[in-house]
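Colleague: okay, predicted coordinates and the sequence, questions at the end:
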Amino acid sequence: MGGHFRIVASVLPHSLVADTGVVLARYCLNWSGNPRPLDCNFSIVRVCVCSNFTLMSTVFINVGQCGNQVGAQFLDSLCDDKNGAFSGLLKGTDGKLQSIHVDSESKVIKKILSSDLSRSLKRDAIICGKRGCGSNWGCGYHRRDLLDQTLEVMRTEVERCDVYSGCLIVHSLCGGTGSGLSSRLVEALRDEYPLQHIMNIAIAPHWTGESPLQQYNSLLCLACLQQNSDAIMVFNNDIIFHTLEEASGQSARGEDRGFSDQELNSVITSCISGCFLPVNGQVTFSNQPWELFQSCCPMPDLKFLTVCQQVSQRPHTSWLEISQSLTRKVAGSCSGRIPRTVSALAVARGHTGHAFHSNFDKISSRLKSDLGCTHWNPFPLDFWVDLYGNKAKRKSLTVVLNSDVMAKYISRVSEEARRKFLVKAYMHWYVQYGCEENDFEQAFHTLRKVVDNYEYFTTPNLQ
């Protein structure tokens, strides 16, 4: 391991940050790779280390109407960033975004092409079909035309990367293209690039949605992602809607005006940015999604993640107040209960000065307690801290949870889909595209194992 390395996103003093040839991550490593205990009188969190010559080689894939709306809003926020955080993130050597946009219909794609974002996109990386998938997983899964085009564009993007590390796929769990095509695409990418990472950012629909097929679609998609993806970050529209109600005070006033798709997508975009934007305006491991796996996915059977974020526009708001507001928001998304968390990652951003470091032990203890971190994991909570970056007044604390929250959602989806499956409701809509009853039985079995594993590893008495 050679080259000049620098320590970023840590609570370390300047004297240690300036040192070269040392990588700190709960302990020191010397150049020979032998561990050496770290003797310091302050708390150490996981630190992010980056090489001066390492560039991110991740491809961003947006699938379906929802995936393209969320993905385009996220990419547009990167292009509009004035703090330099966009430098190197999802950007190829040609100055264009390493982004692929796929949809079976042209409605959303046309809006993207007519926006300012289109100047940063490659036209040959935009794929648009001529007919929709009718909110049917089976139709999207068997759309060979879209799959072949996407894989061909993907090969081109991979060839443009110096070292291809993996892909981020944004899609919904409900739509035919978002759930079906993304499922088939993940399988194909796993076969084509078995050693590279795959991470999905999936948007779960409102429970009382418009399509009677959404539980089937979610069931089949989640089972496929469990078998082929490295991590699945899920955003639930119902929880996001509740968050916006609380933030606007509608719940207290008893109002119900509703929120637009753009408002819902803005919350998702902000959470994604909180997780993956560079620290201190530099390309680091913290904006490599794969570093997140190490913090949040301790075992391959537990890889469903949820995200919660607390933002304060007031410069004098303390980090303890922000962490308290965040844990209340997490409890609200769990119907008022404390989740049972296997592992978690907290990302603090803003002009923190030394305030975060001085309160780190209190913040860490509160988060571990209020997030219900398990006792068997000796390091259940990691931190990425943008200590000296972003001198704007805005502060944010984003937490990524691997907890039983998703297990309960998966269980609910499976139960509702099972009730329909037992009476063969809507099954003919899937059979006409080549799906079989065995596909559903395997999906039920796969997700049952997921729920069982979460129930076992989040048991309070497990040591």
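Modeller: That came in fine, so what should we check first? Residues are numbered from 1 along each chain as shown.

Colleague: when you work out contacts or count neighbours from here on, use the C-alpha atoms and nothing else.
Modeller: Noted.

Colleague: what number of residues lie near residue 108?
Modeller: 19 (other CA atoms under 10 Å).

Colleague: show me what counts as buried in the host helix or strand of it.
Modeller: Residue 108 belongs to helix 107-113 when assigned by DSSP states H and E. Of all the residues in helix 107-113, those buried under the rule 16 or more other CA atoms under 10 Å are 108, 109, 112.

Colleague: how near is the second one to residue 414?
Modeller: The reference is to residue 109. 32 Å (CA to CA, to the nearest Å).

Colleague: what's the answer for residue 69, then?
Modeller: 27 Å.

Colleague: what's the answer for residue 235, then?
Modeller: 18 Å.

Colleague: quick check: buried residues in the one helix or strand residue 361 maps to?
Modeller: Using DSSP H and E, residue 361 sits within helix 360-370. Buried residues in helix 360-370, counted by 16+ other CA under 10 Å: 360, 363, 364, 366, 367, 368, 370.

Colleague: quick one: residues contacting residue 408.
Modeller: Residue 408 makes contact with residue 451, according to CA atoms under 8 Å, 6 or more residues apart in numbering.

Colleague: next one: residue 70
Modeller: Taking CA under 8 Å, 6+ apart as the test, what residue 70 contacts is 170, 265, 266, 268, 269.

Colleague: same check, this time on residue 173
Modeller: 179, 202, 203, 204, 205, 214, 217, 218, 221, 222.

Colleague: how near is residue 72 to residue 209?
Modeller: Residue 72 sits 23 Å away from residue 209, taking CA to CA as the criterion.

Colleague: repeat that for residue 14.
Modeller: 52 Å.

Colleague: ok, now residue 421?
Modeller: Residue 421 is 18 Å from residue 209, by CA to CA.

Colleague: neighbour count winner among the two?
Modeller: With neighbours defined as other CA under 10 Å, residue 421 and residue 209 compare such that residue 421 has more, 16 against 11.

Colleague: included below, for side-by-side comparison, is a second structure:
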Amino acid sequence: MSIVTVQLGQCGNQIGFEVFDTLFRDSHCSQGLCSKRENEAYQASCKERFFREEENGVPVARAVLIDMEPKVINQTLSKAAQSGRWKYGQHTSFCQKQGSGNNWAYGYSVHGPKHEESIMNLIQTEVEKCDSLSGFFIIMSMAGGTGSGLGAFITQKLQDQYSSSLKMNQIIWPYGTGEVIVQNYNSILTLSHLYRSSDALLIHENDVVHKICAKRMNIKQISFRDLNRVLAHQLGSVFQPTHSEDSSFHYCRNPLVSGIVGPGLPHATNVCLVALYRRPMFLSTNGDLMEHLVPHPEFKMLGVRNIPQMSAESLAYSTFTWAGLLKHLRQMLISRAKMEEGIDWQVRPPLSGLPPIGKASAHKEPHFNTSLANLVILRGREVHSADVGGFRDAALYTSWLEPADAFSVWKTPRPFDKYEKSAALVSNSQLLVKPLDMVVGKAWNMFSSKAYIHQYTKFGMEEEDFLDSFTLLEQVVASYGSL
């Protein structure tokens, strides 16, 4: 089954290129660490998901590129074509000559309605080239105007037009120190609208990725391309083919549906529902109920951790064991560490039957990180000997889900990128509560003094739109805080 990627704005298009380049390079890398048959199956599965082939045999990315200025799209198309490995298709991009001026309202209320028909026709054309559509992967930022505003608009239209196809938004969280003066407004408007139309939000924080570049990759002068390559590596480690728990010898055909499923509402929960979940469950092609990461409509924020991640120079002198990798990954999960550097080894899960220690609200300093659902993805040699029992501990999860329902693992003996052994964790947990609470607080402080509101109201927004966004996101913060 195929995934159509929608690249939005400067950020989305630059990251999208690096993602496709990483996927292609990895799938065509002859590492000699697995059998030829395994490698061929892996390559074929990757191609089916992310590429199609034209008559000349050059793989074409299943993607639509959208921006309101032509510069980045032209650069992205050119880089892909010049690589000689793969390219973007003809007539798969849309651009104009006027950007959104870092204004969410302009992207959502002006560019969106004005160009809706042209953009949706491009997406439909790409969808029609898929034998079987798994869903949409939408790459965008929150800080600017086109990626955030137009991205939220297009996601809503995808939900209207393709309601039965899954939509995952990969969102770049802006630097805390500020990239744009109104980035907190843009962020809350983006998140609140996506919460209504997207099935899952896969979030990367610029501050965290920057630290990985500096401390793990040993990069001295960090560029946006360095950041994007780290992001692409993490995304590739999640989306490249794997075997699911129920299929130890065949690659899963549908990575989105396999990983993000709503099995129904919990028997008892103290959270308030925003709306009933649109689809109580997703079924795989063989009718089995697949593992889930989003079991409830109020919990859609996913974080990614990847281990190991280091420079080529350091990797040459490093060896890894599954026991060591999984020990570090589990501690990163429970202590809210977002990379290997700075793991707090003092944090422990609560003892069974006792109230959790340190599970404070979002307004207090976080300690133990309670999870709703976790997916561990293991790639490399001797992968079937890896023991993931530590992630099945009931103390890691909220009380209204059984660990058997909350945890899943995918494996493949085929290594990823340059790592002989690697592990990725996709987690729906309290990890992002603090940054979300901070963004909402900063936006509220600006809103309460009416700062820059006129820049949004002149494009059709009303103050009630802001209040609706605050209300929804404050409920999300409270719900995650109560896990």
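Modeller: Received it, and whenever you're ready, just let me know what you need. Computed from a prediction, not measured in an experiment: that's the story for all the values here.

Colleague: kindly reformat the contacts of residue 173 of structure 1 as JSON lines containing distance to residue 379 of structure 1.
Modeller: Listed next are the contacts of residue 173 of structure 1 as JSON lines, based on distance: CA to CA, whole Å:
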{"residue": "179", "distance to residue 379 of structure 1": "34"}
{"residue": "202", "distance to residue 379 of structure 1": "27"}
{"residue": "203", "distance to residue 379 of structure 1": "29"}
{"residue": "204", "distance to residue 379 of structure 1": "29"}
{"residue": "205", "distance to residue 379 of structure 1": "33"}
{"residue": "214", "distance to residue 379 of structure 1": "37"}
{"residue": "217", "distance to residue 379 of structure 1": "36"}
{"residue": "218", "distance to residue 379 of structure 1": "32"}
{"residue": "221", "distance to residue 379 of structure 1": "31"}
{"residue": "222", "distance to residue 379 of structure 1": "28"}
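
Colleague: from the residues you listed, which land in strands?
Modeller: 202, 203, 204 (DSSP state E).

Colleague: closest to residue 400 of structure 1 among those residues?
Modeller: residue 202 (14.2 Å; CA to CA).

Colleague: what's the closest one in contact with, if anything?
Modeller: Residue 202 of structure 1 touches 170, 171, 172, 173, 232, 233, 234, 235, counting by CA under 8 Å, 6+ apart.

Colleague: among these, which are located in strands?
Modeller: Using DSSP E, the contacts of residue 202 of structure 1 in strands are 170, 171, 172, 232, 233, 234, 235.

Colleague: what number of residues lie near the last one?
Modeller: Number of residues near residue 235 of structure 1 (other CA under 10 Å) recorded here: 23.

Colleague: separation between the equivalent of residue 213 of structure 1 over in structure 2 and residue 80 of structure 2?
Modeller: Under the alignment defined by TM-score structural alignment, residue 213 of structure 1 is paired with residue 182 of structure 2. Noted for residue 182 of structure 2: a distance of 33 Å to residue 80 of structure 2, by CA to CA.

Colleague: now swap in residue 153 of structure 2 and tell me
Modeller: 27 Å.

Colleague: again with residue 131 of structure 2
Modeller: As judged by CA to CA, residue 131 of structure 2 and residue 80 of structure 2 stand 24 Å apart.

Colleague: ok, the two, which is more surrounded?
Modeller: residue 80 (19 against 10).

Colleague: was I right about that one contacting residue 86?
Modeller: Yes. Look at residue 80 of structure 2 against residue 86 with CA atoms under 8 Å: they come within range, at 6.3 Å.

Colleague: touching both of these two, which residues are there?
Modeller: Common contacts of residue 80 of structure 2 and residue 86, defined by CA under 8 Å, 6+ apart, comprise residue 21.

Colleague: does the equivalent of residue 20 of structure 2 over in structure 1 count as helix, strand or coil?
Modeller: Aligned counterpart of residue 20 of structure 2 in structure 1: residue 75 (TM-score structural alignment). Each residue gets one of three states, and residue 75 of structure 1 gets helix by DSSP: H, G, I helix; E, B strand; the rest coil.

Colleague: might you report the residue contacts of the nearest residue to residue 75 of structure 1 once chain neighbours are set aside?
Modeller: Using CA to CA, 6 or more residues apart in numbering and skipping the chain neighbours, the partner closest in space to residue 75 of structure 1 is residue 117 (7.6 Å). Contact analysis of residue 117 of structure 1 by CA under 8 Å, 6+ apart lists 72, 75, 76, 79.

Colleague: just name the closest of those residues to residue 392 of structure 1, please.
Modeller: Ranked by distance to residue 392 of structure 1 (CA to CA), the contacts of residue 117 of structure 1 are led by residue 79 at 18.0 Å.

Colleague: element containing the nearest residue to the closest one once chain neighbours are set aside, please.
Modeller: Residue nearest to residue 79 of structure 1 in three dimensions, not counting chain neighbours: residue 86, with 6.5 Å by CA to CA, 6+ apart. Under DSSP H and E, no helix or strand contains residue 86 of structure 1.

Colleague: shouldn't residue 86 of structure 1 be in contact with residue 75?
Modeller: No. Using CA under 8 Å, residue 86 of structure 1 is not in contact with residue 75, being 9.4 Å away.

Colleague: which residues touch stretch 277-285 of structure 1?
Modeller: Contacts of stretch 277-285 of structure 1 (CA under 8 Å, 6+ apart): 8-9, 48-51, 55-56, 83-89, 286-287, 291, 385-390.
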